[in-house]
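based on what follows, work out the 3D shape:
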Amino acid sequence: MYDTILVPTDGSDQATVAAAHAIDIATTRSAAIHVLSIVDDRAFLVLDDDRVDAVRADLRANARGAVDDLATDALGHDLEVETAIETGHPAERIVDYAADHGVDLIVMGTSGDEYETNVVGSVSQRVVRQAPTPVLTVGPDVDD
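Below is the predicted model:
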C-alpha cells in the first residue's frame, strides 16, 4: 500500500518528529523514503536585488542540511532514500513532487503557528487539500 513515502522537511523540530513517524512506517512497509526541502522563493520578494543571491545560497544550504540529516536517519534504518531540493511555493512543490514521483503517502509536520494557520493558511493544510495521495500530518504536541 505504501511503497513510496514523501517527507517534506524544513529542518525544524516538528519536521524531525514527523520524519520519525515516516521512517517507522517505511521500515514496517519496506518502503522508499523521498526527502524533499523547498527553498521558498517568496522570501525574495522583499529583498534588495543585491541580497537575493546570498539569501538564496543560505536557504539552499539550510535545505541541504535538513535533507541530509533526514536522509542519514533513514539510511540508518536500511531504507532506500531519494533526496531533492526545489525552489518555489512549498505546498505547490510538495503536491507536484508527490504527483511526479508516484508517492503513496506524504508524512509532514504541522507548524502549530496560530498566525500562519489563521491568516495565511499553513503549508500542511494546503497539501492536505490538494495532494493526490493520503497525507499524514503530525501535530506540534506529538512526541516521537
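
switch to C-alpha atoms for all contacts and neighbour counts from now on
Noted.

so what's residue 101 up against?
For residue 101, the contact set (Cα atoms under 8 Å, 6 or more residues apart in numbering) is empty.

tell me the secondary structure for residue 20?
Using DSSP: H, G, I helix; E, B strand; the rest coil, the structure places residue 20 in helix.

ok, now residue 83?
Residue 83 ends up strand, using three-state DSSP.

contact partners for residue 79?
Contact partners of residue 79, counting by Cα under 8 Å, 6+ apart, are 26-27, 30-33.

run through the strands of the protein in chain order.
Under the criterion DSSP state E, the chain contains strands at 4-8, 32-39, 81-87, 105-109, 135-138.

give me the outermost residue of this structure relative to its centroid.
residue 50 (28.7 Å; Cα atoms, centre = their mean).

to compare against the first, here's the next sequence to fold:
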Amino acid sequence: MKLPGFNTFLVPVNNSEAGRRAKRYAIALAKQCGAKVILFHAHGLISGRISPDGREQIIRKNLEEMGKIFAIFVDGCREAGVEFEIVVEQGATADAIITAASDHACDMIIMGTKGNASARKILGSLTDTVSKQSSVPVVVVGEECECSNSCGSSCLHKWRFAPAANLQHAC
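Presented below is the predicted three-dimensional model:
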C-alpha cells in the first residue's frame, strides 16, 4: 500500500544500537508505505595537518568499516523487499544529513537515539541538532521492547504497525 506523501526516508547509518533500531523501524515503515530508503553516512572532515596520503588512508579505512555495516542494512532492505540507495558524503555529520535529506527529496529522516537525556541536556546530540535544524520531519526511534529482533507484540503495540518479518540476522 502506497501512502501519499511518504516516498523516501533518509536513514543515517552508523555502527550503533541506536542506528540499528532506526534501521529496523525505517525498513518496516518503508515496507508498509511503499517508500524508498536512503542509507546515508557522512564521514567527518579530516584535519588539514594530515597529509593528502594520510587523509586518503583514513577515508579508505572508514569506508571499509562502513561497507560491513552497510551490508547489514542492505540485507535488511532486500529481505523486506524495500527499495534502497546508498549515499556517502563528507562533511560535518548534522549538516550532511540535513543537506542529503534535501538533495534526495526525502519526506522524513529516521534516526535512533541513545537515550542519555542528562548528557544531551549538557552537550547536545546529533539527533537533537538534526531535529532542530531540519526542514524535513525527523522521527527519533527510542528504546524498543524486550524481544530480540523487534518483531514481537510489544513492538506492534509501540510502533502501531508490524515490523517487517524475518529480519533476525539483519538486526
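
tell me the most buried of the strands of structure 1?
Highest mean neighbour count of the strands of structure 1: strand 4-8, a mean of 27 (counted as mean count of other Cα atoms under 10 Å).

what range in structure 2 does it sit on?
Aligned using TM-score structural alignment, strand 4-8 of structure 1 spans residues 8-12 in structure 2.

so what's the gap between the matching stretch and the chain middle?
Computed by Cα atoms, centre = their mean, to the nearest Å, the chain-centroid distance of stretch 8-12 of structure 2 equals 6 Å.

ok, now stretch 90-109 of structure 1?
8 Å.

kindly check the end-to-end length of it for me.
13 Å (Cα to Cα, to the nearest Å).

list the buried ones in that stretch?
Using 16 or more other Cα atoms under 10 Å as the test for burial, stretch 90-109 of structure 1 gives 90-95, 97-98, 103-109.

residues in structure 2 matched by it, start to end?
Using TM-score structural alignment, stretch 90-109 of structure 1 pairs with 93-112 in structure 2.

for stretch 18-36 of structure 1, same thing?
With TM-score structural alignment applied, stretch 18-36 of structure 1 matches the range 22-40 in structure 2.

and for the matching stretch, what's in contact with it?
With Cα under 8 Å, 6+ apart, stretch 22-40 of structure 2 has contacts from 1-3, 6-13, 70, 73, 76-77, 80-89, 97, 100, 110-112, 140-141, 150, 162-164, 171.

hmm, try it at 7 Å
1-3, 6-13, 73, 77, 80, 82-88, 110-112, 141, 163-164 (Cα atoms under 7 Å, 6 or more residues apart in numbering).

do I have it right that residue 6 of structure 1 meets residue 105?
Yes: look at residue 6 of structure 1 against residue 105 with Cα atoms under 7 Å: they come within range, at 6.3 Å.

quick one on the thing from earlier: using CSV, lay out the strands of structure 1 together with distance to residue 19 of structure 1.
What follows is the strands of structure 1, written out as CSV (distance: least, Cα to Cα, whole Å):
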stretch, distance to residue 19 of structure 1
strand 4-8, 6
strand 32-39, 9
strand 81-87, 13
strand 105-109, 7
strand 135-138, 9
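
out of the ones you listed, nearest to residue 122 of structure 1?
Nearest of the strands of structure 1 to residue 122 of structure 1, taken as Cα to Cα: strand 105-109 at 10.4 Å.

quick check: that closest one compared with structure 2, mean distance?
Compared with structure 2 after fitting, strand 105-109 of structure 1 deviates on average by 0.7 Å (mean Cα distance after the TM-score superposition for structure 1).

show me what that strand is packed up against.
When contacts are defined as 3 or more Cα pairs under 7 Å, 6 or more residues apart in numbering; DSSP states H and E, strand 105-109 of structure 1 packs onto strand 4-8, helix 13-29, strand 135-138.

which one of the ones you listed lies nearest to residue 40 of structure 1?
Closest of those to residue 40 of structure 1 is strand 4-8, at 12.7 Å (criterion: Cα to Cα).

contact partners of the closest one?
19, 22, 31-37, 98, 103-108.

rewinding a little: okay if I get the helices and strands packed on strand 105-109 of structure 1 as TSV plus distance to residue 125 of structure 1?
Formatted as TSV, those follow (distance: least, Cα to Cα, whole Å):
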stretch	distance to residue 125 of structure 1
strand 4-8	14
helix 13-29	15
strand 135-138	9
